[in-house]
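Engineer: Let's see this in three dimensions:
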Amino acid sequence: MKRYKLLLILLDALLIDLAFFLALCLRVDFKIPPNFIIAFRNNMLVIPFIQIGVYMLFNIYSILWQYTSTKELFRLVIAVIIGSTGALSFGTMIGHLLPRSVYIIYLLIILIFMAGSRISIRMLYRLLKDETLSLRSLFGKEEASLKKRLMIVGAGEASSILIKELQKEFYGENDIILAVDDDRRKHHANIHGVPVRGTLPQIPELAQKWQIDKILIAIPSASKKRIAEIIKICNTTSCQLELVPPLSQTIDASFGLKNLRRVSIEDLLGREEINLDNTQLQTYIHSHTVLVTGAGGSIGSELCRQIIDLQPKKLIIFDIYENNAYDLQNELLQKGVSKELLEVIIGSVRDKDKLRYVFAKHQPELIFHAAAHKHVPLMESSPEEAIKNNVFGTLNTALLAKEYQVKKFILISTDKAVNPTNVMGASKRICEMIIQALKGSSTEFAAVRFGNVLGSNGSVIPLFKKQLEAGGPLTVTHPDIIRYFMTIPEAVRLILEALTFAKGGEIFILDMGEPIKIMDLAKNFIKLSGLELGKDIDIKITGLRPGEKLFEELLLNEEGLQTTSCDKIYIGQPMELSFEVLLEKLEVLQASLYDEETLKAAIKDLVPTYTYTPQITHHQTQVI
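Structural biologist: As a prediction, the model looks like this:
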């Protein structure tokens, strides 16, 4: 780039002196008097410095003239006029002033020279580019440019900025071939020299025709649902995918190539951002003491991040696993959170005495109960641990919340609690029953039920990442298994929103959108990782695990469904439960912990919809 600038400066110096000489010759009809020759000699050494100095002030040498537009040419004209005025002023000061008409002629000639040189650069670049394309078609990729061939999706403001940024890479690795847009009025137009050639449904056809290597999606104003649709179209090609994030995050003074990112699995969900009513939430959280159990986990830690933004009086981070709690504490402190706002406590919800100590000392006013064992296969092999931690941990925390008159208690539940086929899901249904049975106390108890969250510890995406890093294969338990998914931040925003609706005994059910086939998720994960299924990596069908269902449900038949003012949160009708009867059954459950058959019978007595599914085994795994 420095050589490019230096060559332009030398070219301009020659053109300036040539223009000045031609202006003088034209003025005197090519018969130059001796005194004019002396004046010309004195001027020709200094005028290039004046003119080029003005060009530098106007950043003329920062413009890539192969992509010039009228805006850049106008800037050049202004710089030329000011530089010529400077030349006239210099001649006046040193007393070697030539006839004023020489400077007027000089201005006209230098304008032609400067504009012509820049336009010539642009034409030469286009000619060489077309020649390169011809070589590609004649000799193939081996003989052609090694640059990646790009397609831009979108022909709006973001695409314009993106193309200009890419074109600044004078020796860059990208070659922008075309753009596509559904607005047919833009077809056959050019964006900084890049042609707009078709619509979005034509992406696969155009990608093949023009041998595209990478597709950049540059429609930050589009809804997430629309972006997901575009990604699905692009996924039918073999191209790499990148995108410009939403408008609010990108189109600003600092927008550039750094904003581009790889398409992620989250983008395929097509779920819109949830805007919380922070004003209402702050009335509950601002200047209040908040306790989050299981705070080191995926949901618990995100709860802490979002709660701290609402300025609580104190945030109590309670977790049995000290490493996660320590990492979360450091993360919040590094973000500028005051150490006095945080209280990190290592302990288990099974330990009622430890919990009582925490309640007595800190007097929490709001509780988000996220502590739980959640891994279905592990809890099938250790069912007593699911009951001790999930059921009796919830009972301990809830009874102390009632005793210490906590204002609100929100249980984090799961769709696996509906018609459960595994101990983990059944244990969470019992937790919901505890919350519902405590309805009517001074503490407003409620539960929030939702499906899988992408990227949570132990979930499918981190598993796929590890399998990918190990060289594969990716494992899927059944080709038809489906699950509901949402992102961790979205789930937590809805949990916080549900807090404002809680009156006591409700089970809030989050709108999870459409269920997704895990097989499709695995295929998309491979695609977005830049690999090819069957060539670079395989998918292996391993068979359903103990307690695993092909699909999950979000609602019991008898619960019904009510809407709220938030279109993504629904309320399951509270069920009438006797806390005394429930306690009696829980005592039987506790006495059965270490006899698996008796334990499952006690679970069945508490949760009639619980069914035990024997392990489905496959003698041979299937590789796709």
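
Engineer: CA only for contacts and neighbour counts going forward, please
Structural biologist: Fine.

Engineer: And His362, how far from His369?
Structural biologist: Using C-alpha to C-alpha, to the nearest Å, we find His362 at a distance of 16 Å from His369.

Engineer: More neighbours: those two, which one.
Structural biologist: His369 (24 against 16; other C-alpha atoms under 10 Å).

Engineer: close enough to count as contact, that one and Val292?
Structural biologist: Yes: assessed by C-alpha atoms under 8 Å, His369 is found in contact with Val292 at 6.0 Å.

Engineer: How are the helices of the stretch 201-350 of the chain distributed by residue range?
Structural biologist: In the stretch 201-350 of the chain, the segments counted as helices under DSSP state H, counting those that start in this stretch are 203-209, 224-234, 247-250, 265-269, 278-285, 298-308, 322-334.

Engineer: Could you also give me the structure for this next sequence, so I can compare it with the first?
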Amino acid sequence: MPVRSLLVSLSNVFTVILSIVLAFYFRHDFSFHTPEVNYLPKVILLAVLVKFIIFLVFRLYEGMWRYVSITDLLKIFFANLIASIILLGIVSFYRSSYFPGFSLNVLLIDFLICFLTMSGKRVVMRIIREYAAKATGVQNLRTLIVGNMENVNSLIYAFSSMSSRRKIIGALCEDVKIGHTIRGVPVLGEPPSAAKCAKKHRASEILLLPPYSTPASIREIMDDLELRETKCALRMVPAYSDIADGHISVSHIKEVEIEDLLGRKPVKLDRTEVNLFVKDKNIMVTGAGGSIGSELCHQIAAYKPAKLVLFEFSEFNLYEINRKLSSEYPQLQLVNFIGDIRSEENISRALSEHRIDIVYHSAAFKHVPLMEENPLMAFGTNVIGTATLADCCEKSGVKRVVLISTDKAVRPTSIMGATKRLAEKVILERPQSSTEFVVVRFGNVLGSSGSVIPLFKQQIRDGGPVTVTTGTVTRYFMSIPEAVDLVLQAGAIGGNREIMVLEMGEQMKIYDMAKRLIELSGLIPGKDIEIKIVGMRPGEKEYEELFSADEKAEKTSSERIYVVKKNGASSLAVDVEKVRILILKNDVEAVKKLVCGYIPDHKLS
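Structural biologist: Below you'll find the model as predicted:
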């Protein structure tokens, strides 16, 4: 039993003893000078034993006094009532032999004193807490809960036993009539009226529970114009299990993020293939400290590889990913390797020293406008670096290399996209060897470094404006964990020299995402925060594509992964050495001209 529960139980025992003594004292005209006092120790012992057991059954040792509710007081009442009935029965039955002349009225008075004392302590603690909060200026969040009766009931009970600044002002349920209460909380309406009720009752936040924490339900509430006027925060408990297991805490409650509005249907992935592929293997992740690389490391670590080599150029990124992995997976053998993906010596040493089985190649320059200004660095890292890695992997006997690619490699309009397309060609068009190569291509991931979401959030924090290129630009989006989950699966099931493409759902307008983010911040687009159209930047596309004209998608064993099949003849093979020489000569135009010959469907300016 936890220390706090033990202290509560001891307090209850003390209350039981005190109430019996006081009941006896009151019954005998405020005096202990009576023959019946000789039986008092026996009655006290019996009362402690019976009430302790009953209180355990009713779990009166749980809950925080300063959050006492009507439900808690009813539990105390019925626990004392049942205990007193049992005591009356025992004392009455054995009265002639063990308690001759002992007044049963003592037990009736004891019931009242014990109930009032136990309830009073809790009520006083709650009053003190509420007055203390007012005195210190701490304001409770006026919370409106949206959910079905079962989940609302579970959450209210959970809140009653944990520290929280939330004051639940009402609940919205379809399956409970308006005017009824759930654990003392009034039902104010049905879920569709969330915005109206929030405005009427001055709610600070709306807390969404399953089944109303789905993307469709969230969007429906957000689209209500009345919600924007309230500037009410939207928060959610995303998983029913968080409520059902009875272990909910403040940490389970999260802000509604843009990811929660994507509307992607959940698919239960079969991770058996990944487990067989990764477990007990020596694995290296390049770019291990980046957005995708770090998530790859986290998910790979969960499959218990024999060794995980973190290949990273940034000292700080390497430190951060190592710190997190060491804390989460203390038994995992981690190797920190600061290296340059363009360095054959760096790569060869990492591969040979640690006998790597599988390489996930995530290291790359990915920022489109920056690579337009620094094309030689983009070609050097994304193309030459990939070719160097592939050569070294073949020489070291690596079993499989998984290249992380991008939708920007399809009909590229930017230097970055062109370099990733060449990286795909370098991987796929190599002569056959014992090393297998797989490419995994997907769209944008939410929250990655350099993506629009962190930029929009910062612009909103700064008071605006939020800048978007045009009102019509669209992009594919996926959360980082979901993308990496699928990358691992694609890398495991993909065939040698195949391109695996992740199903990305529908493209989203960047302008609409900016509006949603402003609304999620409790602000009104165009009123509180301006959305400014700044025009397309060099290398940017109006929309993204996952397949080029000569490619078609075929289904795989996974619902969200496709394999690319080429329709036409292969284009000109990449002369890596020629690209390398032109980079050394700093001849940007010659490199671009060469690239155009390798990518017939390019749209480079």
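
Engineer: TM-score for these two?
Structural biologist: Overlay of the two chains. TM-score (TM-score structural alignment, normalised by the length of structure 2): 0.81; 577 aligned residues with a C-alpha RMSD of 4.4 Å.

Engineer: re earlier: which among the helices of the stretch 201-350 of structure 1 is found nearest to Pro473 of structure 1?
Structural biologist: helix 265-269 (18.3 Å; C-alpha to C-alpha).

Engineer: Give me the contact list for the closest one.
Structural biologist: The contact list for helix 265-269 of structure 1 (C-alpha atoms under 8 Å, 6 or more residues apart in numbering) reads 224-225, 227-229, 231-232, 454, 485-487, 521, 524-525, 528.

Engineer: Onto which residues of structure 2 does it map?
Structural biologist: With TM-score structural alignment applied, helix 265-269 of structure 1 matches the range 258-262 in structure 2.

Engineer: Let me see the contact set for Val445 of structure 2.
Structural biologist: Listed by C-alpha under 8 Å, 6+ apart, the contact set of Val445 of structure 2 reads 451, 477-480, 483.

Engineer: just Ala360 of structure 1 next, same as before
Structural biologist: With C-alpha under 8 Å, 6+ apart, Ala360 of structure 1 has these contacts: Tyr404.

Engineer: Out of the contacts of Val445 of structure 2, the closest to Arg166 of structure 2 would be?
Structural biologist: Ser479 (29.7 Å).

Engineer: Relative to Met504 of structure 2, how far out is the closest one?
Structural biologist: From Ser479 of structure 2 to Met504 of structure 2 the distance is 10 Å (C-alpha to C-alpha).

Engineer: Find the residues that touch each one of these two.
Structural biologist: In contact with both Ser479 of structure 2 and Met504: no residue, using C-alpha under 8 Å, 6+ apart.

Engineer: show me the biggest helix of structure 1 in terms of residues.
Structural biologist: helix 100-139 (DSSP state H).

Engineer: Identify, out of the helices of the stretch 201-350 of structure 1, the most deeply packed stretch.
Structural biologist: Per residue and on average, the most neighbours among those fall to helix 298-308, with a mean of 21 (mean count of other C-alpha atoms under 10 Å).

Engineer: For that one, give me every contacting residue.
Structural biologist: 285, 292-295, 315, 317, 328, 332, 337, 370-371, 456-457, 488-489, 491-493.

Engineer: Narrow the residues you listed to those in strands?
Structural biologist: Counting by DSSP state E, the part of the contacts of helix 298-308 of structure 1 found in strands is 292-293, 315, 317.

Engineer: Could you identify the most distant pair in those?
Structural biologist: Largest separation among those by C-alpha to C-alpha: Thr293 and Leu315, giving 10.8 Å.

Engineer: Name the residue in the two with the higher neighbour count.
Structural biologist: Regarding Thr293 of structure 1 and Leu315, a neighbour count based on other C-alpha under 10 Å identifies Thr293 as having more, with 27 against 24.

Engineer: what's the spacing between the equivalent of that one over in structure 2 and Ala490 of structure 2?
Structural biologist: Using TM-score structural alignment, the partner of Thr293 of structure 1 in structure 2 is Thr286. Thr286 of structure 2 sits 18 Å away from Ala490 of structure 2, going by C-alpha to C-alpha.

Engineer: what does Tyr543 of structure 2 give?
Structural biologist: Per C-alpha to C-alpha, Tyr543 of structure 2 is found 24 Å from Ala490 of structure 2.

Engineer: From the chain's centroid, how far away is stretch 563-574 of structure 1?
Structural biologist: Relative to the chain's own centre, stretch 563-574 of structure 1 is displaced by 27 Å; criterion: C-alpha atoms, centre = their mean, to the nearest Å.

Engineer: brain fart, stretch 88-107 of structure 2
Structural biologist: The answer for stretch 88-107 of structure 2 is 60 Å, by C-alpha atoms, centre = their mean.

Engineer: buried residues in it?
Structural biologist: Within stretch 88-107 of structure 2, the residues that qualify as buried are 88, 91-92, 95, 99, 102-104, 106-107, counting by 16 or more other C-alpha atoms under 10 Å.

Engineer: got JSON lines for those, with distance to Phe442 of structure 2 too?
Structural biologist: Below are these laid out as JSON lines (distance: C-alpha to C-alpha, whole Å):
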{"residue": "Leu88", "distance to Phe442 of structure 2": "74"}
{"residue": "Val91", "distance to Phe442 of structure 2": "77"}
{"residue": "Ser92", "distance to Phe442 of structure 2": "79"}
{"residue": "Arg95", "distance to Phe442 of structure 2": "82"}
{"residue": "Phe99", "distance to Phe442 of structure 2": "82"}
{"residue": "Phe102", "distance to Phe442 of structure 2": "83"}
{"residue": "Ser103", "distance to Phe442 of structure 2": "82"}
{"residue": "Leu104", "distance to Phe442 of structure 2": "79"}
{"residue": "Val106", "distance to Phe442 of structure 2": "77"}
{"residue": "Leu107", "distance to Phe442 of structure 2": "74"}
